[in-house]
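>>> Quick one: sequence and predicted model below, then my questions.
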Amino acid sequence: MAGTRKKLGAALVGLAALSLTLTACGGGSSDSGGSGGGDGDAIDTSTASGEVSYWLWDANQLPAYQACADAFHTANPNVTIKITQTGWDDYWSKLTNGFVAGDAPDVFTDHLAKFGEFANQDQLVDLDPTLAKDGIDPNQYQTGLADLWKSEDGKRYGLPKDFDTVGLFYNKKFVEAAGINESDLATLSWNPTDGGTYEKTIAHLTQDTSGRRGDEPGFDKSKIKVYGLGLDGGSGGPNGQTQWSMYTGSNGWTHTDKNPWGTHYNYDQPQFQQTIAWFKTLIDKGYMPSVAAVTGQDQSSIFGAGKYAMTTSGSWSTNQLFGAKGLDVGLAPTPTGPSGQRASMYNGLADSIWIGSKNKPAAAKWVEFLGSAACQDIVGEKAIVFPAIPSATDKAVAAWKAKGIDVTPFTDQVTNKTTFLFPITDHASEINNIMTPAMDNVLSGKADVSSLTEANTQVNQLFQ
């Protein structure tokens, strides 16, 4: 968030090593805090009191969750919520260091790429016994979200808070100047052979410093004024959520043999490598910036500066991209692919309780509130993200509509069932350490796309 929930690069580096440290020192596997919370035990939330430390990474969501904390405190005056917001780049290292040091937060915002390792390290509280005791229905959320937070042994380690999909943001000024109808952006299609109408549109929207377009004679790809398509933060590593996953997904490819908890990755398959090879040609032709040019750069700032005509990003970026000063921004769905359908990765966050919390009763009561309509309605009305509860999702859609923003390209992916799940497997940090440099090298021209076959072999050896 703030364009960061998908950046699973440096944040995952080192988690594998920390895993060994946590195992050696026992992590936070003790049942501290009393009132239940051990393996299979329900927590007695009726005894909730004191202070709960809660961590999140998105500064844009902080006001909404502070409002939730205030409402919770009003209803539970014996409990105070202390929220700490830390930027994505530092969030996960501080959290894992907190596991080791014994001073991690009671409750924290969790990510699907992380919770499997955390659960295997015995760092999380199984929520099901407490939810059952308190009559909390885990099926109240958008279809499938709750089950994503179950480990391989069936224990639930997070309560859903939101979901996200991917769309195509565009600068209306550039689209109009190019003579392109906005309605045409909703019907674009792509293929790995010639890029389809999608690449034709990207090429026509690209301009060099002399004003020549990417599809005109004399176009100079070494001197770009406006890229037809932006690149969000880098190569996308193993997941490519906002970079390339919408293309691989619409080309009939899946990250793993099954999801969640697959044990075999498919980076060696033709559908994947053909798609990545085509994706790289957008850089080679000057239609999209290089990985080096965007690494460490903020996508919303580049888009806001008028350097991108279009850019793919997640629904959590809506306010940042539409809020670009002086820009008239529109939103279109991802293009239809060779499969005949469009596609979007479907991700969601949840709140988890650290096993080492010294105040589990209040922590559990807070997590239940975060997962309730009472809190999620507050979040929805602020139009920050799509809350996990359908009624709260509707409030978010209405709140964005009141601001003049049509977010149906995001929600239609869910309604039309054109989503696929963020890959949930073990060894996430090690996979990242293998695939991020491999993807960087391919998109930077340092290695052929066929090199991803060897990287895939290394990934699959982790599961043997």
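In hand now; what should we look at?
>>> okay, CA-based contacts and neighbour counts for the rest of this
OK.
>>> which residues of the stretch 151-300 of the chain fall in strands?
For the stretch 151-300 of the chain, strands defined by DSSP state E, counting those that start in this stretch occupy the ranges 159-160, 162-163, 166-171, 207-208, 224-229.
>>> Go through the ones you listed and pick out the most buried.
strand 159-160 (a mean of 30; mean count of other C-alpha atoms under 10 Å).
>>> A further structure is provided below for comparison with the first:
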Amino acid sequence: MKSHLRSLAVAATATLLLSACGGGQDTGEGAAAGPVTIDYWLWDTAQQPQYQACADAFKKANPQYTVKITQYGWDDYWNTLTTSFVSGTAPDVFVSHLSRYPEFAAQSQLLPITDLVAKDKVDLSQYQDGLADLWVAKDGQRYGLPKDFDTVAVIYNTDKLKEAGIKPEEMTKLTWNPQDGGTYEDVIAKLTVDVNGKRGDEPGFDKKHVATYGLGLAGSGAGFGQTEWSLYTMSNGWQYADQNPWPTKFNYADPKFKDTIRWFTSLIDKGYMPTMEIASAGTGQIDAYGAGKYAMVTEGSWNTKTYWALKGAKSALAPTPIGPTGKRASLFNGLADNISAGTDNPDAAWAWTKFLASPACQEEIVAKEAVVFPAIKAAMPKAEQAFADAGIDVKPFTMHVQDGTTHLAPIAEHWADITAIMTETMDSIFSRKSDVNALDEANTKVNALLG
């Protein structure tokens, strides 16, 4: 990889405009000839097989290109990627996240594809409404094409639900509020069981010796809380910031946010949800659920099939609870691929990036694997059928899109710094070392980053 200065990005874009693939977006045909290896990074092991299949299909259509896929875990992924930009060893193309790409774009580390999309007549209307716009940065340039989207739902252990005397239909109409938790907390309490067999709503329940927690916890959620608390905060009428994308002020000190987090962490105090010490002890949420330690969890659609593969638990889905607004809520997030500004192979990188977001990859391969929801609207029936064939009714996820209860993930500059501030604060709150008033100082620090 070469230097990542803006001048190189401009030069690379010019090269692309002269030599980029001119064929249909499904195949990437017409790209520059000659054997080229495209270095491609991703973080999700569950998605690696399907994208290897896409890479194989891409090579079949473009014999001169070979895609080398490298996978890192989530935390290692971003640290390694950041280091690679500095050392000049960044991949040609990599899976990106809405919370991360703005900073890369601001640092001229990404190749803009605005003109290439127009030149190759990529149909942006084929994607789920609103997804394509999220990959246009503050500078007005496009840096990605949507590949998938996700929402949040409740996953519960059907045997534990039956043992608690709760009917599946009850799970479809749960409500919550920050005062007493509503019927949602009632279910969480009933699903919680101590080592003596006492349930959380029974006299004599021992909250210090719990065998099964009614609700699992993956962590504090930092400043994002996608699967931890966003479904509650947003159904309580809270928004991350004054505007999205490119906020000028975050709202972490808002009373609605504080009230929601105060209620949510009270589940820890009551023994209905594990402490941060337990949640971060090394056994992840998925494995703890599979071992029977959690009766239910709130989870993203991308992990659904992983839960169904667990041998220790039979699962079903339920929608997120209805909040004080009278509606449910879920973040609406999606991934795309970015091209490194310093790629030595800009024509090949664009051909691969375009193919990844095309029907040839998303509809003909990804949709059939029942791992994620493809961003291409026409591919959703195949994806829903694939999930159904795997015994999974995904309506609790897709109903958010159909009912208009989705909220866009926050897109802001300085997200790495925001995450650092909010991780420290939220970890302290969830560890019960601080109360929610610690959010006042954190919010001030976050907003100072935005000028």
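Ah, there it is. Every value quoted in this text rests on a predicted model; they were computed, and no experiment measured them.
>>> re earlier: nearest to residue 396 of structure 1, of the strands of the stretch 151-300 of structure 1?
For residue 396 of structure 1, the closest of the strands of the stretch 151-300 of structure 1 is strand 162-163, at 10.9 Å, according to C-alpha to C-alpha.
>>> packing partners for the closest one?
With contacts taken as 3 or more C-alpha pairs under 8 Å, 6 or more residues apart in numbering; DSSP states H and E, strand 162-163 of structure 1 sits against strand 386-387.
>>> what about the strand it packs on, how far off from structure 2?
In the superposition against structure 2, strand 386-387 of structure 1 averages 0.7 Å from its aligned positions (mean C-alpha distance after the TM-score superposition for structure 1).
>>> ok so, going back, mind giving me JSON lines with the strands of the stretch 151-300 of structure 1 and columns for distance to residue 61 of structure 1?
Below are the strands of the stretch 151-300 of structure 1 laid out as JSON lines (distance: least, C-alpha to C-alpha, whole Å):
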{"stretch": "strand 159-160", "distance to residue 61 of structure 1": "15"}
{"stretch": "strand 162-163", "distance to residue 61 of structure 1": "11"}
{"stretch": "strand 166-171", "distance to residue 61 of structure 1": "19"}
{"stretch": "strand 207-208", "distance to residue 61 of structure 1": "36"}
{"stretch": "strand 224-229", "distance to residue 61 of structure 1": "27"}
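>>> What is the aligned counterpart of residue 297 of structure 2 in structure 1?
Using TM-score structural alignment as the criterion, residue 297 of structure 2 maps onto residue 311 of structure 1.
>>> Its match belongs to a strand, doesn't it?
Yes. The assignment for residue 311 of structure 1 by DSSP: H, G, I helix; E, B strand; the rest coil puts it in a strand.
>>> how about the helices in the stretch 301-450 of structure 2?
304-308, 346-356, 359-362, 380-389, 395-403, 415-430, 438-449 (DSSP state H, counting those that start in this stretch).
>>> so which of these gets nearest residue 95 of structure 2?
Of the helices of the stretch 301-450 of structure 2, nearest to residue 95 of structure 2 by C-alpha to C-alpha is helix 346-356, at 9.7 Å.
>>> Which positions in structure 1 sit opposite the closest one in the alignment?
Helix 346-356 of structure 2 corresponds to residues 360-370 in structure 1, going by TM-score structural alignment.
>>> List of residues touching the matching stretch?
33-37, 43-52, 68, 72, 79, 106-107, 130-131, 136, 159, 161, 351-353, 357, 375-376 (C-alpha atoms under 8 Å, 6 or more residues apart in numbering).
>>> Mean per-residue distance, that stretch versus structure 2.
Mean for stretch 360-370 of structure 1 is 0.5 Å (mean C-alpha distance after the TM-score superposition for structure 1).
>>> follow-up on the earlier one: quick check: which of the strands of the stretch 151-300 of structure 1 is nearest to residue 198 of structure 1?
Using C-alpha to C-alpha, those put strand 224-229 closest to residue 198 of structure 1, at 10.1 Å.
>>> elements contacting that closest one?
The elements that strand 224-229 of structure 1 packs onto, with contact taken as 3+ C-alpha pairs under 8 Å, 6+ apart, are helix 196-205, strand 207-208, strand 308-314.
>>> from the chain's centre, how far out does it sit?
Computed by C-alpha atoms, centre = their mean, to the nearest Å, the chain-centroid distance of strand 224-229 of structure 1 equals 25 Å.
>>> how far apart are it and its match in structure 2?
Mean deviation for strand 224-229 of structure 1: 0.4 Å (mean C-alpha distance after the TM-score superposition for structure 1).
>>> which residues touch that strand?
Residues contacting strand 224-229 of structure 1 (C-alpha under 8 Å, 6+ apart): 201-209, 211, 286-289, 306-312.
>>> Specify, as a residue range, where that strand falls in structure 2.
The aligned range for strand 224-229 of structure 1 is 210-215, by TM-score structural alignment.
>>> Same check on stretch 248-258 of structure 1?
Using TM-score structural alignment, stretch 248-258 of structure 1 pairs with 233-243 in structure 2.
>>> One more: stretch 148-167 of structure 1?
Using TM-score structural alignment, the residues of structure 2 aligned to stretch 148-167 of structure 1 are 134-153.
>>> closest one to residue 448 of structure 1 among the strands of the stretch 151-300 of structure 1?
strand 224-229 (22.5 Å).
>>> which residues does the aligned partner of residue 105 of structure 1 in structure 2 contact?
Residue pairing (TM-score structural alignment): residue 105 of structure 1 is matched to residue 91 of structure 2. Contact analysis of residue 91 of structure 2 by C-alpha under 8 Å, 6+ apart lists 38-41, 84, 340, 343.
>>> List the ones among those that fall in strands.
38-41 (DSSP state E).
>>> Including distance to residue 350 of structure 2, could the residues you listed go into JSON lines?
Listed next are these as JSON lines, based on distance: C-alpha to C-alpha, whole Å:
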{"residue": "38", "distance to residue 350 of structure 2": "10"}
{"residue": "39", "distance to residue 350 of structure 2": "12"}
{"residue": "40", "distance to residue 350 of structure 2": "12"}
{"residue": "41", "distance to residue 350 of structure 2": "15"}
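>>> ok so, going back, generate a ChimeraX selection restricted to the buried entries among the contacts of residue 91 of structure 2.
In ChimeraX syntax, the buried subset of the contacts of residue 91 of structure 2 is picked out as below (16 or more other C-alpha atoms under 10 Å):
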select :38,39,40,41,340,343
